[in-house]
Each structure stands twice: as structure tokens, then as C-alpha cells.
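[1] Have a look; sequence and predicted model below, questions after that.
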Amino acid sequence: MKAAALSTDSRTAAIEQMKSGEVLDILVIGGGITGAGATLDAASRGLTVGLLEARDLASGTSSRSSKLIHGGLRYLQMLDFALVREALTERGRLLTTIAPYLVEAVPFIYPFKHKIWERAYVGAGLALYDALSFAGGTSRGVPLHRHLSRRGVHKLFPGLRDDAAIGGIRYYDAKVDDARLVTQLARTSASHGALIATRTQVIGYLSDRGRVTGVRAKDLESGEEFDVRASQVIGATGVWTEETESLPGLPSSTDTSAATSPVSRGLKVRASKGMHIVVSGERIVGNAGIISETEKSVLFIIPWDGYWIIGTTDTDWHHAKAHPVANSADIDYLLDHANQVLQSPLSRDDVIGTYSGLRPLLQPVQNAAKSTAKVSREHTAAQPAPGLTVIAGGKYTTYRVMAEDVVDLALGDEATSRPSLTAQLPIVGAEGFGIRFRQRSRIAHRYGWELHRVNHLLRRYGALIDELLELVDDRPELGEPLDGAEQYLKAEVVYAASHEGAMHLEDVLTRRTRLSYEQRERGMAASADVATLMAGVLGWSDAEKQQELDSYRKRVEAELAAQNQPDDEAATALREAVPEIQPTIGTDVS
């Protein structure tokens, strides 16, 4: 299968086909991990499918996660064994079949502070964790856990404080390039015929005789409004679920005889903010991650491609949902807890980046006062009106199961004759990855690159590295590092705009690359070079290029200023004051 390119041309063609009057089998609202997963699930069943996303792929929660694919040890404590087993089964599939180049096994240490009971208690839990990973009948993709002495812990993680552990357990989970997985799911969907249109906002529903028959949408790039017809509409908008359920035109909202409102018949979602800080790889000495419990959440110290990611917070969020940001209290909280286990204390000066995301937690009405740290992450799909199916809850790791479930519910009886195929369906770039990985020394020699450069490319593109190399063969200057960000090649920027759907500067700096939190100045040093390369692909004028640069600079200034604010209200006010490069309609609508 040849991988389809997501480009401005493919977007235009997708919009033209969607507004032609053709009735799609499935239309998905939302371009995060669940929406992209549902689009692929439906397309691989042989259905005609479209996806509409108001901003960029993975622009919400799906690019702001802890970058982990994991079973969820904390859910063992909640006795949620089914959820853990499901997540561990999906972990194995992602590692071995679906996305082996984007999902990579990583060791973690669970440090002990008590000699006997903690080793027995946690050891039993991790033995169950390993056992549940076999229950799905798929390859685990990671080694079994192993008990460590105090010496063994410090040998694996020299940067741990002497009093932070009297021993521990090493176990494995996996890390993921979260935004890239969403992009590659969308490309895989397009390769199977799905129509993908980002920067296209759903502003209302079409209905006929009490049934949803499509949506009214607006192309935010051109300003054009148009109708999209579909037999079934799926809402996969995460923390925006209730807004999706409340859009104009839903049959129950206009039917005065309806006994319930669309929201009460659908799902309620509570937003919880999870914030992370990023520090240089040189500041922490260790060959594994660390996991420990805090009074509010779980502390992760995660090795990440030359950096360390430290997270996470878990706090209620009651503000605008598009751009959650870190505040001063968030940063201090993570630093304080990290320093309780690290030998060399971290300070604010060590923080080179931050990012925040909102978890979509299902919220039963009767539990409205419950702390978000206690709410289960299990997902639920519902049908607020005939022809509309919504899904919320869950966790990043189980996106594929969520996608299968919501498509099954939307199809009803037809799902039996069109079962999901995604459990064994590799994404683009997966097939041939192992071969290219074995050829990495040859590739490095041919292009005069260090081996770590090729490893970096393979972990981002898999077998699609061939397409990137074709760009370099045609234009050798694209094989040079970006000005101001030497870890990325210029070809990666061109490829992001020509093949991965990047339409604006922020799309590349925050999601196709990770420069917005991998560098202290948030990618500003590379922004001019990135903008010039994108302009060559997208045809920006000098004025448009400057507009992109100005927009991103203002965003960076606001986010840096927000980090010095005492609370979410003050921090959010600064970030929300910066206009988006392409504003959505209304307030905080996905």
C-alpha cells in the first residue's frame, strides 16, 4: 500500500468531495487520537469516511499526553482489572504490529521505601500486571518485571537520591510520539480512501425527520460554509464532547416534544489538567524512568529522546479548553516532587519546556463533586440522537478499542457483517521498518549523517524514511540541519507541509516536531528557517510568512509569561489574549 500524502491539495479535494452531495457512510468530528482511530477503523471496514477537525491533527489533548503507552498501574489499585488487561493488550499490539517505530519499550523503576511489606505488595501487583499482559493472547513486546536491591536500583539510576529507595522493581511499559501517531493514523486512513480535512469546523447538524443526516461545516481557511451528508456522524472530541452534543440542529434540541436535552441524553465530561515539564537529558543520570505516587497523582520521570519529561498534575479545569498552560504553582509542584527522589535537585532554571493537556474524564451526574484523580478512565459511547454517536473517556493507550466500539455502535446490526480489522492493521511506515532499521548504518554512510540522526528519523517515520530520503536526493540542501534546531533536518519541515498536513507554522513547531517544548525559547530560533521552508511548499507571500512568525512569537511570549502566574485563571487570561492564526467560530468549540 502506498501511503497517501496529506497536503493542501488533498485537503481541497477532500472538501470538494464531501460537499458534493455524496452521502458518506461515516463522518467523524475530531482529529485527535480517538477520532483518527475511528476514521481508520471505519475506512478499513470498507466504508466511505470523512474526518473534520477544527484545528490541526492532535492539536488538543492528543499532543499533550505523558507520551506513555501503559496498562495503568494505578487502576490495579482501583481493582479495574478489565481496563488494565485491555490496555496491556493494546500496548502489545502497538509495540509489535500497529506502530512499532513510534511506540518503544522503556524500563521504569518503582522505588521502595519500606523493606518487607512494600516489596510484597508492589511485587504482587506487578506480577499481576505481567500476567494480565498475557491475557489478551498477543505478544507482550516487553520483558517481565525484576526485583532490584538498593545497589541494583542505583546502578540502573545513579541520579536517584540515596534515601529515595532501599530497593525497587524494574518493569517495562512503552513511550510514544503521541502527535505523530495521530498524524500517521490519519495518513493510513487516507491511504484506505478516507477524506481528511483539518481547519474545518463543524458548526451545526443537518437533520431529517428526527435523525441526524450530516453536518454544516466551515472551512476556516477560505471562510466557505458547506453541508456534508452522512448516514452516521461520530463525535470524538474529548473534552469538547458536551459542546459537540449541543451544536445547533440536533433533532432533540429543536423538537419541543423531546423529554430530554441532547446533553442529558449524551455524555458529560470533566476536564482535568495534566501538566509536564521538560529538562535536558544531562541534568538527570539514569537508564530508566521513575514512577512514584504523590498525594494527588502519580509522578513520572520519563527518558525522552535526549530529554526527561516530568509529570503529571491532576487538577480540575474550568477555563477555556483550547490552550491550557502551565502556571507557577504547577511547575513548583513537579519540581518539589521530583527533587524528593533526585540526587541533584532541579530548579526553575533547568526547565526548558512545559506543556499541558486536558484529560476527558467521564463524569456521572451523581459524582459531580468527586476529585478528578479518582474518576475512572474507562470509555463510554452513547447516541444523543438517531444518527449521532459520541464517545468519551478512556485513555490514549486504548484509543483503538474506543474507535472500534464507537464505530460498532454507530453501525448497529451492520457491525456484525463488517467487523473491525484494526487489531492487526499496521499504520503507514510500520511495514518494512525492521528492514530499514537494520540498514541504518548504510543510510548514515550514504548521506554522511551520524548514526543517531538515522535512528531519530527511523523512530519518527519508520519505513516512510524512503520518502524523506527522496526529498534529500532531489534537493541535497534539505539533508542539512535546521538553523537553530540541529536535531531536525530541513527535509522534515518540507515533508510536514507536503505529506503530513501541516498548514501553519505552529503545526510544525508544536506537533510535527517538538520544538515548542524541547528548546528554552520554544523553537523561536528555528522559526524563521521553518517558515521559509514551509512558504516554499505552501506558497506563502512575504506578508503571510511574517503573519505566521508574528502569531507564533506572540503565543510563545504569552506561554512564557503564563508560567510566572500564580494560578490557572491568571495564566489562562494571558494565553487566551493571543488570537489564533485561524480563529474558530464561537467560544472554545472544537
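    Done, it's in.
[2] okay, CA-based contacts and neighbour counts for the rest of this
    Will do.
[3] how long is stretch 417-429 from one end to the other?
    Length of stretch 417-429, first residue to last, Cα to Cα, to the nearest Å: 29 Å.
[4] Report the buried residues of it.
    Neighbour-count burial for stretch 417-429, counted by 16 or more other Cα atoms under 10 Å, picks out 420, 422-423, 425-429.
[5] Does Thr48 touch Ile26 like I think?
    Yes - counting by Cα atoms under 8 Å, Thr48 does reach Ile26; the two are 6.4 Å apart.
[6] Among those two, which residue is more densely surrounded?
    Ile26 (27 against 20; other Cα atoms under 10 Å).
[7] how about that one, secondary structure?
    When classified by DSSP: H, G, I helix; E, B strand; the rest coil, Ile26 comes out as strand.
[8] Put this next to the first one:
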Amino acid sequence: MSRTHLSPARRQADRAGLADEVVDVLVIGGGVTGAGAALDAASRGLTVGLLEARDWAAGTSSRSSKLIHGGLRYLEQLAFPLVREALHERTRLVQTIAPHLVRPLPFLLPLTAPAWQRAYYGAGAALYDALGAALEADRVVPLHRHLSRRATVEAFPALRPDIVRGAIRYWDAQVDDARHTLAVVRTAAGYGARVLSSARVTGLLRDGTGSQAPVVGVQVADLTDGSSFTVRARSVVAATGVWSDDVGAMLGDAAPGLRVRASKGVHLVVPRSAIDGGSLPDGERPGLILRTPTSVLFVIPWGEAWIIGTTDTPWQLDRDHPAASSADIGYLLDQVNRVLSRPVTADQIIGVYAGLRPLLHGEADQTSRLSREHAAVTPVPGLVLVAGGKYTTYRVMAADAVDAATVGLPGVPPSATAHLPLVGARRWDAVRDTAPQLAATSGLPEDAVARLLHRHGDRIGEVLDLVRADPALGRPLPGAAAHLAAEVVHAVTAEGALHLDDVLTRRTRVSITTPHRGTGSAPAVAALMAETLGWGRERTEREVAHYRARVEAERESQRMPDDRTADAARLGAPDVRAAV
């Protein structure tokens, strides 16, 4: 069994080990930054624990715009160091760290005003290219170029020819955020980190009673069985995003050192047929980036669908399950339809998701103007809080947090993650073009194998072996033909999935890419999980019932007129993990 497999047996062993040992670094939070910190510390040779209250990437890290980008709009804020850092991380992810999960993607920036707009945006795109060039001797994305009105409409026929005067084409990159975060967790586990999901931190252990008494560990509630245990550590890193203030509150009188505000970002998913996106001469299907009154709007190709997003509004309600309202949906449709010749309608929407960005508290009233920079602070000895930043720069945030956490530990080497491939990436160049051969030997359709390659990289054999052992697992899931039954079994045996929601929402994206939002696949997926995890009939039915209730609560929230009523509707379905 691979050391990177997050199997039920591995979870049991890690739970026992964490309760018995004193780890060098204990990380709270299984989003991309926390996972990155666990990998950073483990790859330096330190003993590491990683705790996540729900599922890996269950919060912000599975609800992003699915982009790895420098942030073109931040150039207007003169945030040149932030953009440069993010663009260099983009290069590392595309070239080395996760090339199977992160791929270059072209965007069109439509021009709708006279010549000054082309000059202004063109200068910004040129600067964007220049800031990303230092590490790109072998450039992973092409340079920007200007398109005429005719070339623009040919590349993206859905654009209104009466208002579009041309476009600037530039490149960024796209990622399956949940699967990428999972790959970071699995890679950390491969380096020896003990990783535990469904493990909620309920308190901090202190060595003394004063406000500056060092933190020496945490109290944990295991949400799989209701038990509690403690984990002791030489240093604790809290990478909890919009939950950072909760950890600060556990310090009592000690100042938390940083404050975080939550900004809600809502995304719509519509079928490919809803927008005539066309293609570029090289065959690439481009996305759009549009200016809005408060921010920017992306139209992003995503398999056989489009993602339209995002909003950027303050959120002070439930953080576990942020809700999209009808006002959010209407805003996104209004903005995108300003430039489309055939409007996207509400009845074409097949998926909606909302996530919360953790922004460092500042003076600005609008969350869209708060800094996307990050901070790592030590409010009391033994505790590091890291927050802010953006998905693209998770690795830098993680390295900074581990640097701060290991100041008192002698002989700790520097971070090595800049050139460390994740699970699935090490032999990507050797397997990336092997879909025809693998299809021939596995009996699967070539397009199914191609999709598996971009989900699992050079670990595709783990899934294909399941199909060879049981050909029935090579069948598509009911209601979700883009996924195989084998992927469900693999999600349980190797990817740490504990609940039906984990599989339908994060190991796959059936919850946002099918009109039924996963309810049509739920019974079959639950049956596969039951066989692997030993669920009885009652547990299996409970998982399906919960999932259906969650989907209905989300649909109801999206009919509500504002944040408060949408939040109340969404809370009608409780979290599948037991309350503590």
C-alpha cells in the first residue's frame, strides 16, 4: 500500500499515533494552506500532524474560481510584488508541482471603448507578461497578443459584435482546486505526516496560566465516533482561513495578532451549450475576463461546462455553508449578459457554489479593496496564525508559516517545496500522452482514460487496477457519465473520503456539474461506499437522505432574496458530520 494512500486503516493509525506522540509541527486546517504547511514541514524532515474539522478542502479551497493566476486586476492597485510572486508560483505549478492538475488557459479581455482602452489594457498585459518572465526561460504560457474585432468574434462567437471593438488575449492557468489540495495532503502523508480529517480542534493546551503561556498542543474531537483526545506539539500552526478569529478566541486575553474578514464569492455553472465560446487558432477554448462596477467577472471553460464568477461581498453569517442568494445569481447573470449576444438564463444553470475568501482586516469598507497579501504571526509562543493570501500563493504562505513555527528548533533546513512534485506529477511527462495505449489495455474508452489522467496523473494505475480486478467498476456512474465507479472506490481507499458528500462534492464535481446536482447519482455512489466501508443499510440510507436534504436546502437558499434569508434556508440541512 502506498504511503500516500489515505485509507480507513491509515486514518486509524494516524489517530493513534497523534495521541501518543509529540510532533514538531501540528497544523490546524485542511485547506490548501494548511495542507501546504504540513507538506512543507514534513519534507524538511520534521514530525508533523494535520487536523481538519470536516473534509480536505471542504471550506474555501474547494470553492474558488479554479484559477492559478497572478491577478491581472491587482496591477491597478500597484501590487506588483504580489502579482510577481503569484506568477512565479503559477510557473512552478504548471511545470513541476502539479502539471497534471494545473494547465495553461487563454483568456480574452474584450475591448468596448475607443483606442485608449486598448493602449491601457495592453500596457497592463505587457507588464503582466514581464512580471511573470523571470522564471520562464522555457515559458509555460504564451505572451499576450491583440485581436481585432473580427478575430475576437471568431474566437468567441457569443460576444456581441455591436459593442466589442476587439480584445487582448492573455494566459493564466486552471486547477481543480479540491483535487489539488487533496494531492498536497497525500504528498504530505507520503513524507510521514499524520493526517486526520473529521477531527475538530476544540481548545488549545497551554503550559501555564498567563496570557503569554506557550501553546503546547490542542484538544480534539473525533467526529467519526464522538471521542476526544489531545495532541501535543512543539509548535502549532493555525491555517484556518475565515475561522482564524475562532482560534484567536481560544487564546483568551492574548491578542490574536491578526484579524480576518470573510468575503463571499458566488459562482454559477452552466452547460457548454449555453455560451458559444468558439476556439482560438491553436484549438484552445478561451475564457473571458470582464470588468464590473466593483471587481472583475470570469467566464471559465470547465470540461463540458462554463463557470461564471465571481461576487465579492462581505459575509458575517454561517461560515461552514455560505449561501448564494437569488440576488447573487441575478447580479452574475446581469453582468455576463452585458456582452453576450444570446443571454444566459436562470433555467440554464446546473450548479451554484459559494465560498469565503479570508481577507486581512483593513481600513477599506469594501472587501474587494482589502489586501490579498498574507501574514504569519506568533501571538503567543508555540502558536503561529497564517491567513490572507490567495490560492495561487499557498506554497509561499505555507513556507512562511513553517519558518515562523520552527524558529526555536535547531537544524531545520529551508523549504524545499518549490521544486517538489505532488502525488501524480513525478512521471507526468511519461504518461500524459498515453491515453490510447491505456484505453486499449484497460478496455475503457479513450476519453474516460484521458479524464482519469488529468485527475490522477501518473497514479492513474491505482484506478485502472481496480477496473482490472473488477470490470464492473469500469462502468460510468448513473447520472454522471464523466466518472467511473472505480473512482468512488479509490476515493474511499486512497483519498480519505468518509461521507457521500465528500465524494460527490470534492473527489468528483458531480454536485455542480449535473442538473440533478448529484441526487441522481447518490444511491449508486453510497452503495459503492457502503461495500468498501462496511456501512449497514441504515447508515447508507442516512447518507443519501442527508445529501438530498443538503441539495434541497441549497436550491431553496438560491431562491431567497438576500444573504440573511438565504443563510437561514441553507441551515435547514445540518452538516453530515456529528455536532460536537
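    On my side now, so go ahead. From a predicted model like this one, the values you see are computed outputs, not experimental measurements.
[9] And the TM-score between these chains?
    TM-score of the superposed chains, computed with TM-score structural alignment, normalised by the length of the second structure, equals 0.96; 569 aligned residues with a Cα RMSD of 1.4 Å.
[10] Out of the buried residues of stretch 417-429 of the first structure, which is nearest to Ser149 of the first structure?
    Closest approach to Ser149 of the first structure among these (Cα to Cα): Ala423, at 38.5 Å.
[11] Show me what the closest one aligns to in the second structure.
    In the second structure, the residue matched to Ala423 of the first structure (TM-score structural alignment) is Ala418.
[12] name the element the residue lying closest to that match once chain neighbours are set aside belongs to?
    In space, and not counting its chain neighbours, Ala418 of the second structure is closest to Arg92: 6.8 Å by Cα to Cα, 6 or more residues apart in numbering. Using DSSP states H and E, Arg92 of the second structure sits in helix 80-92.
[13] That helix: how far from the chain's middle?
    Centroid separation for helix 80-92 of the second structure versus its chain: 18 Å, with Cα atoms, centre = their mean, to the nearest Å.
[14] mind checking the SS state of the match of Ala423 of the first structure?
    helix.
[15] so who does the equivalent of Ile289 of the second structure over in the first structure touch?
    In the first structure, the residue paired with Ile289 of the second structure according to TM-score structural alignment is Ile291. Ile291 of the first structure sits next to 108-111, 298-301 when contact means Cα atoms under 8 Å, 6 or more residues apart in numbering.
[16] Is it correct that Ile291 of the first structure falls within a helix?
    No - read with three-state DSSP, Ile291 of the first structure is strand and lies in no helix.
[17] Quick check: the gap between it and Leu299 of the first structure.
    Applying Cα to Cα to Ile291 of the first structure and Leu299 of the first structure gives a distance of 6 Å.
[18] Just give me the neighbour total for the residue lying closest to Ser133 of the first structure once chain neighbours are set aside.
    With sequence-adjacent residues excluded and distances taken as Cα to Cα, 6+ apart, Ser133 of the first structure is closest to Leu88, at 5.1 Å. Burial of Leu88 of the first structure is recorded as 29 neighbouring residues (other Cα under 10 Å).
[19] Equivalent analysis for the one 10 residues further on, please.
    Here the number of neighbours of Ile98 of the first structure (other Cα under 10 Å) works out to 24.
[20] ok, now Leu549 of the first structure?
    20.
[21] That one is in contact with Val530, isn't it?
    No - Leu549 of the first structure lies out of contact with Val530 (Cα under 8 Å); the separation is 9.6 Å.
[22] between these two, what contacts are shared?
    Residues touching both Leu549 of the first structure and Val530 (Cα under 8 Å, 6+ apart) are Leu505.
[23] Many thanks, we can stop here.
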